[in-house]
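Chemist: Got a predicted structure here, sequence first:
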Amino acid sequence: MNRRTFLTTATLTAAASATAHAHAGAAPAAAGARTGAGRAPLRTWFEATHRSLDAMTTDFGLTTDKMDVSGTGAPVLSAQTSPTNIGCGLWTTVAAAGLGVIGSDTLHRRLSRTVAAVERLERAHGFWFNWYDAHDGSLLTAWPETGDPVRPFLSSVDNAWLVTGLMIAADADPSLRPRVARLLKDADWSYFYTPYDPADPVAGPGQLRGGYWPDKPGKGEPTGHHYGALNTEPRMASYLGIADGSLPPEHYWHIFRTLLPGMGQEQEPEGAWVTVDGVRVWQGHYTHRGRKLVPTWGGSMFEALMVPLFVPEPEWSPRSWGTTHHRYVRGQIDHGLKEAGYGYWGFSPANIPDGGYSEYGVDALGMQEEGYTSKGVVTPHASFLALPYEPAAAVANLTALDRDFGAYDDRYGFRDSVDTATGRVSDFVLALDQGMVAAALAQQLRPGLLQRPFRTGGFRSRVRPLLAKERFSI
């Protein structure tokens, strides 16, 4: 594997020092440590990550799900793609232009190609299906790797990430705005919404369904679950719907900070009942290593920290969202370095180094009684998500993963995961994880670059006031 060559001796010395402090449980780095953490490696990491997503984008214009980079020759692309993968490709292209990695002509050409591809994709009820062939845009009904049947599905959270990417593309290239507006005019988030029913809040929770199989009459067959945990990535769909007016603002207050006391969950929560905007809300919290925080569902990094790459939760709600995000990162760091003693940290769903895919996390940080566990598998994208909160510790951890395991590839950036017990490094990069890496680096290198569409319009007039009212019991 190609080794990283861009870090100077001085940067390596600083990173090693930061690693030592992190292992010793040093105090959190100040926000101004972004420059001290090293802008040069961040930019180099971004350029390699951008190369990976560019290589994963087919001539048709869609970003594939994953890419095998284990060989010395051309990487091998998967056949399939999803709405999330396509969104990742869009915002990475915009980030590359905003950071001067590509020019305006390349930006327009790439975005136009992808928007044209999205216009050709089969849809239902205004939304996109979960799996397409990335090479021709056809709807997948059989899984390419196995031939197993695929029942076309409309996912609320995956559509949220494609809509996010389209909004960023339209913001970056005004010539695309009419076309993107036409694509989004039928994307009505109330399709996924079950209104609140005070007489039966179990059947009518005021939350979003996971999705629908639209091959049945009417709306189709719904998933058996709603997205009930607030501090998880589906809240992006909630924000989008509240912002465009297709979801009522009170929907935000019907999503659980923790499950209610007495319900089966990882930890019996503490907190209090409050009433906000006429909605009775259980403001619960967990305590992990002495820190009060709002848990995710499974305990992974991306559940908590993918959304604030785009929606400025810590800025609009510093006492609540800003505080819980920072404490969540500290919980992940402490688990890897102190509780489990791996010497490394950063746990989130990722490629299994030996092949396949699994959900990794810190069980104590999630509501699920048998939540995600770390298993000694570290994924670099989790450290990148931590950059806004613990920049020096994140850079030190990433540097150590490369130094000790060769996790960084000069061509395409960090491999998807590392088994810290066996030393096995994944052969793959995944579009979702690379997309998070690219967005996190863009936010560090040019704060707000990808956030403009989510600071204006309905986000400013409808979402921001909700976050300003938020009072987590932490």
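Modeler: Perfect, I can see it now.
Chemist: use CA for all of it now, contacts and neighbours both
Modeler: Fine.
Chemist: separation between Arg462 and Gly38?
Modeler: 37 Å (Cα to Cα, to the nearest Å).
Chemist: same deal with Gly204?
Modeler: 49 Å.
Chemist: so who does the closest residue to Arg235 other than its chain neighbours touch?
Modeler: Distances taken as Cα to Cα, 6 or more residues apart in numbering put Val307 closest to Arg235, at 7.5 Å, once the chain neighbours are dropped. Contact partners of Val307, counting by Cα atoms under 8 Å, 6 or more residues apart in numbering, are 233, 235-236.
Chemist: Would you confirm that Ala394 contacts Thr379?
Modeler: No: with contacts counted by Cα atoms under 8 Å, Ala394 stays clear of Thr379, the gap being 11.9 Å.
Chemist: what about Leu139, neighbour count?
Modeler: 20 (other Cα atoms under 10 Å).
Chemist: then this one, side by side with the first:
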Amino acid sequence: MTATISRRTLLAATGSAALISTTGASYAGASADPGQLLKGGWHPDRHDRALVGRWARDTWRSLVAMTDEHTGLPADNIGESVSSPVRSKYTSPTNIGGYLWSTVVARRLGVISPHEALRRITQTLTTMSRVEHHEPSGMYFNWYDESTGEVLHVDPDGTKAITPFVSSVDNGWFAAALMVVRNAEPGARRLADSLLDKMNFGYYYNPAARPGVAAGLLRGGFFVTPPPDEETEKGNHAGTGPDVYYRKFHYDTCNTEPRIASYIGISRGQIPPAHFFATQRVFPDSCDWSWLEQKAVGVHRTYLGIDVFEGAFSYRGMRIVPSWGGDMFEALMPDLFVPEATWAPRSWGLNHPLTVRAHLEHGMDDAKYGYWGFSPASNPKGGYSVYGVDAIGMDPGGYPSDLEATNYDIGFAGCREGTNPDPTYGDGVVTPHASFLAMQYAPRQALDNLARIESNLHAYGGGGFYDSVAVRSGLIAKRYLALDQAMVMGAIGNVFGGDVIRRNFSAGDVARRIRPLIAQEQFSAGLD
């Protein structure tokens, strides 16, 4: 069966779930009813459930191996052994949050008992209630020693001194986990709330970040004391507590992972709703922005008094609102928590399935790797690298899909010629967690792709799928990363566990404030 998705009309213009017809199967972009996942389309059979159940159990085994027995904090990564794990000696709020929501999924799937889930969650949250953090904002520092809970003052590589940093996106993922836990695990609700209630995302919101625009942007984060090697801006956007030292960059694009922090801040009344429309869907189509690898197509629309350029990039007959790197992580990880495609059928309901289709067609038809799914992950040659479908990313350097870092650049029409409009791709690097993120939108193709990665490429060990594999050389990054394994668990929990992550995150204020906000928007995404 070919993996190419045929080009039938998207139905999201009518407000229904985005449907794309595939060869041999059709599937819904999202279902409004969590109990009827992919209603009217694909449903898992006994073999699918058994296969994914095994993957979930093995993935959970890697997360247990990462986690310190005394603190309940997971390491950032371990090597290939889950029986004698060598832990990284550092962790982050994102990693800790990932372990918490993975515990909820493991309980929901019956991998662990309710008693064990409560014990693990309580242990982790108790540790987090005691670790050093920025008390005025309730936010946590970027790096801790997972075995002691101490803040690191030397970088994770152990090579130089660092000034502890308080990241907006990392605290966003930790807060997201607390919001899942508080609803999914009643026995831990009080403890989760005691941490969540202190977290003020207003510390990151700079209302003056876009002069002349009615709302501002989120900062990347801040230091409590000024770092010796970086210029910062002293201030305090929240107006409570002493000043902090902000990094100068802001998150200025929409289709990227920091939108989870935006959603949380808006839902908690700490950031104005108009902020969502102050981020760029794609940068303007003028020659001032010709460093982009292609010129966007689209129209301008106004939401909450903000003019938004609803632009999109073109790839293989599709119009897609790009992420920065064209990777699955930026586009689809927030969707693990917010049912974006259902709540915003004219925007995310179009863009998410098209992003998946772009990855699938890139891997199978364009680059002809025979496999698909690209996202930042371990480099099979060592270290860490970024991977994506460069054609649907804004980064001019490109998130490549291969080890050769092949760059795609068709030029900026009317402003400059392209440097590589018709690239030849090399040794493609697929990242299994990307296929799991895609499973909501292309379940049959994702399961088949993963099964072949396991059986043909042998990128699988005692803790589940290894972090990445180069498809032509067969090089495998034989290690497990807490965040990537947590994305695997989150995706399985939604598709095979009744939307357990989405249901518990999006209850209450999230649904009341975020659903009507994002429902207003109409992307320029679609089919040519």
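Modeler: Here it is on my side, so go on. All of these numbers come straight from a predicted model, not from anything done at the bench.
Chemist: circling back to that earlier point, among Ala394 and Thr379 of structure 1, which residue is more densely surrounded?
Modeler: Thr379 (32 against 28).
Chemist: Need the counterpart of that one in structure 2.
Modeler: Using TM-score structural alignment, the partner of Thr379 of structure 1 in structure 2 is Thr431.
Chemist: what sits against its match?
Modeler: 373-377, 467-469.
Chemist: Counterpart of the residue nearest to Arg235 of structure 1 over in structure 2?
Modeler: For Val307 of structure 1, the residue aligned by TM-score structural alignment is Pro334.
Chemist: what's the burial count for the aligned residue in structure 2 for Asp148 of structure 1?
Modeler: Counting by TM-score structural alignment, Asp148 of structure 1 lines up with Lys160 in structure 2. When neighbours are defined as other Cα under 10 Å, Lys160 of structure 2 has 9 of them.
Chemist: Can you report how many residues lie near the residue nearest to Lys160 of structure 2 when sequence neighbours are not counted?
Modeler: Among residues not flanking Lys160 of structure 2 along the chain, Val154 sits closest, at 5.6 Å (Cα to Cα, 6+ apart). Counted with other Cα under 10 Å, residues neighbouring Val154 of structure 2 total 14.
Chemist: quick one: Val154 of structure 2 and Pro186 of structure 2, what's the gap?
Modeler: 37 Å.
Chemist: contact partners of stretch 233-253 of structure 1?
Modeler: 156-157, 159-161, 188-190, 193, 206-208, 227, 276-277, 279-281, 302-307, 457-459, 461-463, 466.
Chemist: what about burial for the residues you listed, which qualify?
Modeler: Buried subset of the contacts of stretch 233-253 of structure 1 (neighbour count, 16 or more other Cα atoms under 10 Å): 156-157, 159-161, 188-190, 193, 206-208, 227, 281, 302-307, 458-459, 462-463, 466.
Chemist: Of these, which belong to strands?
Modeler: 193, 206-208, 227, 281 (DSSP state E).
Chemist: Lys219 of structure 1 reaches Tyr193, doesn't it?
Modeler: No: distance between Lys219 of structure 1 and Tyr193: 11.3 Å, which falls outside the contact criterion (Cα under 8 Å).
Chemist: all helices of the stretch 101-250 of structure 1, in order?
Modeler: Secondary structure of the stretch 101-250 of structure 1 (DSSP state H, counting those that start in this stretch): helices at 104-120, 156-172, 177-184, 235-244.
Chemist: Any chance of those helices in CSV with distance to Gln368 of structure 1 as columns?
Modeler: Below are the helices of the stretch 101-250 of structure 1 laid out as CSV (distance: least, Cα to Cα, whole Å):
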stretch, distance to Gln368 of structure 1
helix 104-120, 35
helix 156-172, 19
helix 177-184, 34
helix 235-244, 17
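Chemist: any idea which of these is most buried?
Modeler: Among those, helix 156-172 has the highest mean neighbour count (mean count of other Cα atoms under 10 Å), at a mean of 25.
Chemist: Touching it from outside, list them.
Modeler: 82-91, 94, 111, 115, 127-128, 130, 176-177, 180, 184, 192, 208-211, 233-234, 236-237, 240, 450-453.
Chemist: please redo it, this time with the cut-off set to 7 Å
Modeler: 83-84, 86-88, 90-91, 94, 111, 127-128, 176-177, 180, 192, 210-211, 234, 236-237, 450, 453 (Cα atoms under 7 Å, 6 or more residues apart in numbering).
Chemist: Equivalent analysis for stretch 328-335 of structure 1, please.
Modeler: Counting by Cα under 7 Å, 6+ apart, 288, 293, 345-346, 362, 386 sit against stretch 328-335 of structure 1.
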